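1. Fold the following, please.
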Amino acid sequence: MRLNPDEEIWERFKRGDEKAFSYIFDTYHLPLYEYGQRFTSDEFLVRDSIQDLFFELARKKDKLSSTDNILFYLLKSLRLKIFANLRKNNRKGETVLDDERLDEFRLSYTTEVDPEEKELRLDQLAQAINELPPRLKETIYLKFYKNLSNQEVAEVMQVNYQTVGNNVQKAINKLKELLDTTSESILLFFNSSFR
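-> Just a heads-up that it's a prediction; the model follows:
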């Protein structure tokens, strides 16, 4: 049985293949940075968290579990690192951190789409999404923008599987209400706009 490309690259990396490690870093450091910035505007904290993550991966490569989705594995790990670094900085008095700040999640979409109708709808959707609570925004981002499964979203966010389904449903219902449209059109728009 042949491994999928992510499994193959990950296994090569775990065996010490430096080209595989370089590939993982080159492919995923920008998506990780983008995700990290949604939790904090502290650019240095995000960069340090990513650097910490990759140092730890390199140091513990022979002890890492297998994965068939590298992005999922890295997003989950980075989220933990960022929250740990935010808490550590809070203890040092460098940043003000409370429970609400840990639940902060900023989400915005650009509307660099040619047709005016789609641009207007995307603007309306972005405004409606920004009215959602942070946890719902993060769920929508991971589910539709990063195309993770409900189980993967649950693991990244450290919630149970059912919570993800509930959050998606709550978000869609709220967006439906805000945009005065159907659930199906919102899902269709997510699926066509953020792939």
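
2. Please make it C-alpha for all contacts and neighbour counts, starting now.
-> Fine.

3. and the residue lying closest to residue 104 once chain neighbours are set aside, how many residues sit next to it?
-> Excluding the flanking residues, the one nearest residue 104 by C-alpha to C-alpha, 6 or more residues apart in numbering is residue 134, at 5.4 Å. When neighbours are defined as other C-alpha atoms under 10 Å, residue 134 has 20 of them.

4. Here is the second sequence; please produce its structure so I can put it next to the first one:
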Amino acid sequence: MSIQEEKGKTLWSEIKKGNKIALSTLYNDHFQTLYEYGYRIYHDKELVEDCIQELFIRLWSKRESIQIRGSIKSYLLVSIRNAIFNEVKKSEKFFPISQEEVQLNFKVDYTVDSEFFKDHLQDDQITKLLEGFNKLTGRQKEMLYLKFFEGMSQEEVADIMGITVKASYKLSARALANLKDLMGISAPLLLSILEYWKRV
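-> A predicted model of the protein is given here:
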């Protein structure tokens, strides 16, 4: 178990005991991750921020009944994804849209208040990576983002995206193959690049 996962479990244990400072710490630790992921799903800053606020209000009010079996980060990502889709459904009730349509807008770039690429903006590989990445389908982009940019396990990615583990492996393999072709590089080189960013 990573240090982050261990800290998350400790904080959740304290939250269940009624520790508001632990809730605040959990919020501060994960706000940026939730915001960046949420904003990439749906480009509405206010809606995403409201969903994050509601998520933590729910965590506090339902803390005694909520059961978190995996990592707290995985639970929060699942929750924010579902919350955003539910809010979009409400706001688009006169013009119904599906999750697939929302996911078409999923994008990774330099513009979501992220420090992710801060020290590498001149790197040609990053330019090629992002150009290729954003030509993938929405589901493929989300898959690789969660797996490599957020460092989630294949099982966690499947849980977050609401698909089976088997389907997640197929989607991951297809996304990597497409990205490799779009970047014009070998599979081993692509994996080494993505594994590097997983460690940033």
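
5. rewinding a little: could you find the counterpart of the residue nearest to residue 104 of structure 1 in structure 2?
-> In structure 2, residue 134 of structure 1 lines up with residue 138, judged by TM-score structural alignment.

6. And for residue 43 of structure 1?
-> Under TM-score structural alignment, residue 43 of structure 1 pairs with residue 45 in structure 2.

7. so how far is residue 183 of structure 2 from the residue nearest to the spatial centre of structure 2?
-> Nearest residue to the geometric centre of structure 2 (C-alpha atoms, centre = their mean): residue 37, 4.4 Å. With the distance defined as C-alpha to C-alpha, to the nearest Å, residue 37 of structure 2 ends up 24 Å from residue 183 of structure 2.

8. again with residue 30 of structure 2
-> 32 Å.

9. same question, residue 121 of structure 2
-> Counting by C-alpha to C-alpha - residue 121 of structure 2 and residue 183 of structure 2 are separated by 17 Å.

10. quick one: buried residues of the longest helix seen in structure 2?
-> For structure 2, the longest helix by residue count, based on DSSP state H, is helix 20-41. Counting neighbours by 16 or more other C-alpha atoms under 10 Å, one finds that the buried residues in helix 20-41 of structure 2 are 22-23, 26-27, 30-31, 33-41.

11. Repeat that for stretch 190-200 of structure 2.
-> Buried, per 16+ other C-alpha under 10 Å, within stretch 190-200 of structure 2: 190, 194, 197-198.

12. Need the residues you listed in CSV (columns: distance to residue 173 of structure 2 and secondary structure).
-> CSV is the format used below for the buried residues of stretch 190-200 of structure 2 (distance: C-alpha to C-alpha, whole Å; DSSP: H, G, I helix; E, B strand; the rest coil):
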residue, distance to residue 173 of structure 2, secondary structure
190, 12, helix
194, 14, helix
197, 18, helix
198, 17, helix
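
13. what's the closest non-adjacent residue to residue 139 of structure 2?
-> residue 103 (6.4 Å).

14. Show me what the one you found lines up with in structure 1.
-> That one, residue 103 of structure 2, aligns with residue 103 by TM-score structural alignment.

15. now do residue 9 of structure 2
-> Per TM-score structural alignment, residue 9 of structure 2 is aligned with residue 7.

16. And the longest helix along structure 1, what does it pack against?
-> What stands out as the longest helix in structure 1, according to DSSP H, is helix 70-91. If you count contacts as 3 or more C-alpha pairs under 8 Å, 6 or more residues apart in numbering; DSSP states H and E, helix 70-91 of structure 1 packs onto helix 5-14, helix 18-36, helix 43-59, helix 150-157.

17. hang on, the residue nearest to residue 104 of structure 1 packs against residue 102?
-> No - Residue 134 of structure 1 is beyond contact range of residue 102, at 9.6 Å (criterion: C-alpha atoms under 8 Å).

18. what's the neighbour count on the aligned partner of residue 90 of structure 1 in structure 2?
-> Alignment note: residue 90 of structure 1 maps to residue 92 in structure 2; criterion TM-score structural alignment. Using other C-alpha under 10 Å, residue 92 of structure 2 has 11 neighbouring residues.

19. just residue 140 of structure 1 next, same as before
-> Neighbour number of residue 140 of structure 1 under other C-alpha under 10 Å is 24.

20. Could you check how far it is from residue 132 of structure 1?
-> 10 Å.

21. what do those two both touch?
-> residue 171 (C-alpha atoms under 8 Å, 6 or more residues apart in numbering).

22. returning to what we had before: would you check how far apart the residue nearest to the centre of structure 2 and residue 127 of structure 2 are?
-> Applying C-alpha to C-alpha to residue 37 of structure 2 and residue 127 of structure 2 gives a distance of 20 Å.

23. For residue 107 of structure 1, which of the helices and strands packed on helix 70-91 of structure 1 is the nearest?
-> helix 18-36 (9.5 Å; C-alpha to C-alpha).
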